[in-house]
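Asker: Structure for this input, please:
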Amino acid sequence: MENLIAALGLMLVLEGLLPMIAPARWREVFLQVARLRDGQIRFIGMGSALLGIALLLF
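Answerer: Down below sits the predicted model:
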């Protein structure tokens, strides 16, 4: 359970860095992602999940 909480905390830190450092650029990226089709978003999500699993197994 401690590892899960640590991983969640690290994810939140990493997720917060871009909006903190470059909010205007973060907003542009967010709007570009919002314009993607559902299939494209699913593909990005699948790729992220597979990369995360690979990192955990490594």
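
Asker: CA atoms for contacts and neighbours, from now on please.
Answerer: Noted.

Asker: what's the neighbour count on A22?
Answerer: By other C-alpha atoms under 10 Å, 10 other residues sit near A22.

Asker: Please generate a structure for the following sequence too, so the two can be compared:
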Amino acid sequence: MNWSDLLAAFALYLVLEGIMPFVNPQGMKRFMLTMAQFADQHLRLWGFISMAAGLVLLYVVRS
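Answerer: As a prediction, the model looks like this:
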């Protein structure tokens, strides 16, 4: 892996993160308000699940 791969992945992340606020800003605000009410443990669990799914997907794509 080189720096261009890392920067390409980061650029794709920014594009994907920007889709929802661009397409549906009101829905994104409602989603953020809902997330703010979750307990820290639930947010950590979903963060862990997201990281694990990303690692598995990266492993599958790179092998």
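
Asker: Tell me which helix or strand the residue nearest the centre of the first structure sits in.
Answerer: When C-alpha atoms, centre = their mean is applied to the first structure, the residue found nearest the centroid is E15 (6.4 Å). Element membership for E15 of the first structure, per DSSP states H and E: helix 2-21.

Asker: Quick one: map the residue nearest to the centre of the first structure onto the second structure.
Answerer: Residue pairing (TM-score structural alignment): E15 of the first structure is matched to E17 of the second structure.

Asker: And Q32 of the first structure? What does it align with in the second structure?
Answerer: Looks like Q32 of the first structure aligns to T34 there (TM-score structural alignment).

Asker: Tell me the mean distance between whichever strand or helix holds that match and the first structure once they are aligned.
Answerer: Taking DSSP H and E as the criterion, T34 of the second structure maps to helix 25-36. Its aligned residues in the first structure lie a mean 0.4 Å from helix 25-36 of the second structure after superposition (mean C-alpha distance after the TM-score superposition for the first structure).
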